[in-house]
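>>> Fold the following and give me the result.
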Amino acid sequence: MSWFTGTGREFVRRTRAMAGKGDLAVHRLGPPAIRIHGDRALAELPLVIEWRIDVDGVEADLASACRSKYRARRDPDGAWRIAGLAAAGLVIAPIALYRKGCSM
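Below is the predicted model:
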């Protein structure tokens, strides 16, 4: 992920803290592509995250496009487990600007 490094438990705690402050984002997920090689697999998931920020009184909608890459491995009991997660190709771009107090 572009904003976080740590454990799953810490990710949940920090995500809840952001949501409690009103920092919300829309996540749009594409279809995953999965490649399996023996007991290892790579799943790639295209996604776009959209959120609104305030920059000196101007609201801006931003979009972050990237591809999440999940590495997985099959345990001896046959269960697949996520072994790692990384984001690739991160791009952040403004998609709309709004002057506060103005109707659009």
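
>>> Please count neighbours and contacts with C-alpha atoms only from this point.
Fine.

>>> isn't A25 right next to W51, touching?
Yes. Judged on CA atoms under 8 Å, A25 makes contact with W51 at a distance of 4.6 Å.

>>> Please give the structure of this sequence too, so both can be compared:
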Amino acid sequence: MKNISMALAALFAFLAASAVTRADASREGIEDMMAKAEIAALVNNWGFYRDQERWGELSSVFHPGGTISISWYDGPHEGFVEASKMIAANGSALLKHQFGVPSIRVEGTRAVSEVNVVIMVRSSAPAGTVDTTSHARFLDLLERRDGSWKIQKRVAVYEKDRIDPVDMPALPAAVFEGLDEFPKELRFLAASMKKAGIELSKTVVLDKSPEAATLYEEGDAWLGGA
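Have a look, this model is predicted:
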């Protein structure tokens, strides 16, 4: 009887420990899902705030000291917001970001998000109106501070782009002049930027480049607490 009692006690202790483990796992799973949902909303809202020129809200998705690196800008997010205001005030281009579903990894209070983005720019050229479409990915390093997830660093990785006529039957030959000086992943975007007086950033990251590989390594290190 003593052996049976000891066996039953051990079984009950095991079941109790298993229940606690399952509860902890369930709680961690819920917290992970909640974090990913909040981050996905943050990533999506960035596009709405930028396209609708909601500058205060756009700035709010970054932590103080947060940075952003894209085709034409590399630096503190505050500077990006101010420069975006100037571009919007010029009124020469209509900008639209279209996001996919982000892939998100969470480790404690840190996360890495990667999302496909299509960047559509309608601008006026001497021969007529054109649409420039860029396919890229935004890779974000995020952190939860004071109970809220925000972006610490955002980098765009460019894959390919194209240009299409809007109010003319075909693009003039002048559109294709000088494209060889730019990377093929964003040559039409870079050429359009140059015509508008905006220089291509020297730190722009291209798909499958050494810089892109380094960026992914930085994401892994960020999750590891580095």
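
>>> how about the helices in the first structure?
For the first structure, the helices defined by DSSP state H occupy 8-20.

>>> Do a quick rundown of the strands in it.
Using DSSP state E, the strands found in the first structure span residues 25-29, 33-37, 40-55, 58-74, 80-99.

>>> Give me the aligned partner of S124 of the second structure over in the first structure.
Counting by TM-score structural alignment, S124 of the second structure corresponds to D54 in the first structure.

>>> who's in contact with that match?
Shown in contact with D54 of the first structure (CA atoms under 8 Å, 6 or more residues apart in numbering): A60.

>>> mind redoing it with 10 Å?
D54 of the first structure makes contact with 60-61, 97-100, according to CA atoms under 10 Å, 6 or more residues apart in numbering.

>>> so what does the lengthiest helix in the second structure touch, helix or strand wise?
Looking across the second structure with DSSP H, the single longest helix is helix 2-51. Packing partners of helix 2-51 of the second structure (3 or more CA pairs under 10 Å, 6 or more residues apart in numbering; DSSP states H and E): helix 55-60, helix 77-90, strand 93-99, strand 103-107, strand 110-125, strand 128-145, strand 148-165.

>>> mind putting those in JSON lines, distance to G47 of the second structure included?
Below are these laid out as JSON lines (distance: least, CA to CA, whole Å):
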{"stretch": "helix 55-60", "distance to G47 of the second structure": "8"}
{"stretch": "helix 77-90", "distance to G47 of the second structure": "13"}
{"stretch": "strand 93-99", "distance to G47 of the second structure": "6"}
{"stretch": "strand 103-107", "distance to G47 of the second structure": "16"}
{"stretch": "strand 110-125", "distance to G47 of the second structure": "9"}
{"stretch": "strand 128-145", "distance to G47 of the second structure": "11"}
{"stretch": "strand 148-165", "distance to G47 of the second structure": "13"}
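
>>> Let me know which of those is the nearest to M33 of the second structure.
Minimum separation from M33 of the second structure across these (CA to CA) falls at strand 103-107, 9.5 Å.
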